[in-house]
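Trainee: Here is a sequence with its predicted model. Questions after.
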Amino acid sequence: MTETALEPTYGLEPAEVSSSATTDGQLIAMLLDRARNEGLQLTGQGGLLQQLTKRVLESAVAGEIADHGGYEKHDPAGKNNGNSRKYTQTETVLTEVEPAEVKVPRGTPGSFKLQIVKKRQRRLTGVDEMVLSLSAKGLTHGEISAHCAEVSKQPISTITDAVLEGMSEWQNRPPIASIRSCSWMPSTSRSGTGRWRIVRSMR
C-alpha cells in the first residue's frame, strides 16, 4: 500500500497559512449549510464530501493525462496514436475526508505513470483541505497549482485547469438532491394503509 502526502500550504507564506488555518471552522460551517440546504448528508456513502473528493481527484487525473498525451478525453487526435486511454478502472482511495471511488484511465503507455492516483494506491492524504476550500470559498489558480505540484511531476497548468473546470461544473449543477422515484410501501399496521416513499439520489 502506498501513501502520498500533500502539504496543505497551497504555496502560501507562513503568515498566510496561519491566517488560512483560522478559517477552517468557517469553511466547514459553509459546507454544512450547503449540505443542509440541499437535503444531503455531509459524510458517509453518497455524502457531499465524498462526491466533492471524487470530483476533484478525477478532474486532476484527467488533467494529468491530457497534459501527457497532448489531447483531451474523446479528442479524435488521440485515436491510435499510442497514447490512447484504453479503459478506466475504479479505484477506492482512502482520504481523511471519505473513501472515494475514483475512475482512473488505465492502459496508457508504460513510459507514463500517474502521480496523483498511482496504480494500486489505496490512501491519499492532504486532499481534505483542498476539497473544503474549493467547495466553500474557491481557490486561486496559483494555490491549486502549488497543491498539485506536490504529487505530479508533469507540468501542472493543465491539471489545475481541469480541477477548476470540474469544480465549476459541480458548483453550477442543478440541485443535487432530486426525486428520482416514488415507491408504494405496504403497511404492516392494523390500519392496513400504505404510504408513498420518496427516493432521493445524488446526481
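Mentor: Cool, the structure landed.
Trainee: make it CA atoms for all contacts and neighbour counts henceforth
Mentor: Will do.
Trainee: show me where this protein has helices.
Mentor: Assigned by DSSP state H, the helices in the chain fall at 14-21, 24-37, 48-69, 127-136, 141-149, 157-171.
Trainee: want to try JSON lines for those helices, with mean neighbour count as columns?
Mentor: Shown next, in JSON lines, are the helices of the chain (neighbours: other CA atoms under 10 Å):
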{"stretch": "helix 14-21", "mean neighbour count": "12"}
{"stretch": "helix 24-37", "mean neighbour count": "15"}
{"stretch": "helix 48-69", "mean neighbour count": "22"}
{"stretch": "helix 127-136", "mean neighbour count": "20"}
{"stretch": "helix 141-149", "mean neighbour count": "19"}
{"stretch": "helix 157-171", "mean neighbour count": "19"}
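Trainee: and the comparison structure, right after this:
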Amino acid sequence: MDQLEAGEIGQRYPAIPRMWRTAWEEFTTFLAYPVEIRRALYTTNVIESLNARLRKATRNRGAFPSEQAALKTLYLNVRAMTRPDGVIGITRSNGWKATLNAFAIQFSDRININK
C-alpha cells in the first residue's frame, strides 16, 4: 500500500490509495470466496439484461387490467427469451453448474440444490 502511495499513481491520484485502504477489508473478504462465487458476484450482466427486457415489456404495455395479465406478459416474455433446451438466451453464463456447486459447498446451510 505504501508503494502505491509513493508511486506514480499515488502521486498523481492521491484518492486511489485512500480508497484501497478503506475498502481493503471488504476486498480481502471477497477474495476468500472460490473463483466461481467471485465471478457470480461481479458478473450481473445476465440478470441486468433479463430485468431490462422485463421492464421494457411492462413499460411498453402501459396499464394492465389485472395482476394476472401482468404476470402472463412477463411469463410470455421470459418464454420468448428461453431456448428449447431451457436456457435463457440473453447472454451465456459459462460454468453455472460449477458456480452453483460452489455456492452449495460454501453455504450448505442455506442452499439445497436437490430440491
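Mentor: Received, thanks. Only a predicted model underlies this, so the values are computations on that prediction, with no experimental measurement involved.
Trainee: Now the TM-score, please.
Mentor: Overlay of the two chains. TM-score (TM-score structural alignment, normalised by the length of structure 2): 0.37; 73 aligned residues with a CA RMSD of 4.6 Å.
Trainee: Save the helices of structure 1 as CSV, and put in distance to C182 of structure 1 too.
Mentor: Below are the helices of structure 1 laid out as CSV (distance: least, CA to CA, whole Å):
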stretch, distance to C182 of structure 1
helix 14-21, 44
helix 24-37, 21
helix 48-69, 23
helix 127-136, 31
helix 141-149, 41
helix 157-171, 26
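Trainee: and V104 of structure 1, which of those helices is closest to it?
Mentor: V104 of structure 1 lies closest to helix 48-69 among the helices of structure 1, at 7.1 Å (CA to CA).
Trainee: Identify the residues contacting the nearest residue to T53 of structure 1 once chain neighbours are set aside.
Mentor: Nearest residue to T53 of structure 1 in three dimensions, chain neighbours excluded: V131, at 6.2 Å (CA to CA, 6 or more residues apart in numbering). By CA atoms under 8 Å, 6 or more residues apart in numbering, the residues touching V131 of structure 1 are L49, L52, T53, V56.
Trainee: can you count the residues close to F27 of structure 2?
Mentor: F27 of structure 2 is flanked by 12 other residues according to other CA atoms under 10 Å.
Trainee: Nearest approach to K103 of structure 1 belongs to which of the helices of structure 1?
Mentor: helix 48-69 (6.6 Å).
Trainee: helices or strands up against that closest one?
Mentor: Here helix 48-69 of structure 1 touches strand 100-106, helix 127-136, helix 157-171, going by 3 or more CA pairs under 8 Å, 6 or more residues apart in numbering; DSSP states H and E.
Trainee: What segments of structure 2 are helices?
Mentor: 2-6, 8-12, 15-31, 35-42, 45-61, 67-81, 96-106.
Trainee: and the last one with helix 35-42, angle?
Mentor: For the pair helix 96-106 of structure 2 and helix 35-42, the angle between their directions (axes from the mean of the first three to the mean of the last three CA atoms, to 10 degrees) equals 100 degrees.
Trainee: other SSEs contacting helix 96-106 of structure 2?
Mentor: Going by 3+ CA pairs under 8 Å, 6+ apart, helix 96-106 of structure 2 lies up against helix 35-42.
Trainee: The helix it packs on - contacts with which helices or strands?
Mentor: helix 96-106.
Trainee: buried stuff in the helix it packs on?
Mentor: T99, L100, N101, A102, F103 (16 or more other CA atoms under 10 Å).
Trainee: Excluding covalently adjacent residues, which one is nearest to the last one?
Mentor: In this case it means F103 of structure 2. That would be I37: by CA to CA, 6+ apart, it lies 6.6 Å from F103 of structure 2.
Trainee: who are the neighbours in contact with the one you found?
Mentor: T99, A102, F103.
Trainee: could the residues you listed go into TSV alongside distance to T58 of structure 2?
Mentor: Formatted as TSV, those follow (distance: CA to CA, whole Å):
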residue	distance to T58 of structure 2
T99	31
A102	35
F103	32
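Trainee: ok so, going back, want to throw the contacts of V131 of structure 1 into JSON lines with distance to A62 of structure 1?
Mentor: Below are the contacts of V131 of structure 1 laid out as JSON lines (distance: CA to CA, whole Å):
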{"residue": "L49", "distance to A62 of structure 1": "20"}
{"residue": "L52", "distance to A62 of structure 1": "15"}
{"residue": "T53", "distance to A62 of structure 1": "14"}
{"residue": "V56", "distance to A62 of structure 1": "10"}
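Trainee: what's the most distant pair in those residues?
Mentor: L49 and V56 (10.6 Å).
Trainee: on that earlier part again, turn the helices and strands packed on helix 48-69 of structure 1 into a markdown table, including distance to A146 of structure 1.
Mentor: Shown next, in a markdown table, are the helices and strands packed on helix 48-69 of structure 1 (distance: least, CA to CA, whole Å):
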| stretch | distance to A146 of structure 1 |
| --- | --- |
| strand 100-106 | 22 |
| helix 127-136 | 11 |
| helix 157-171 | 9 |
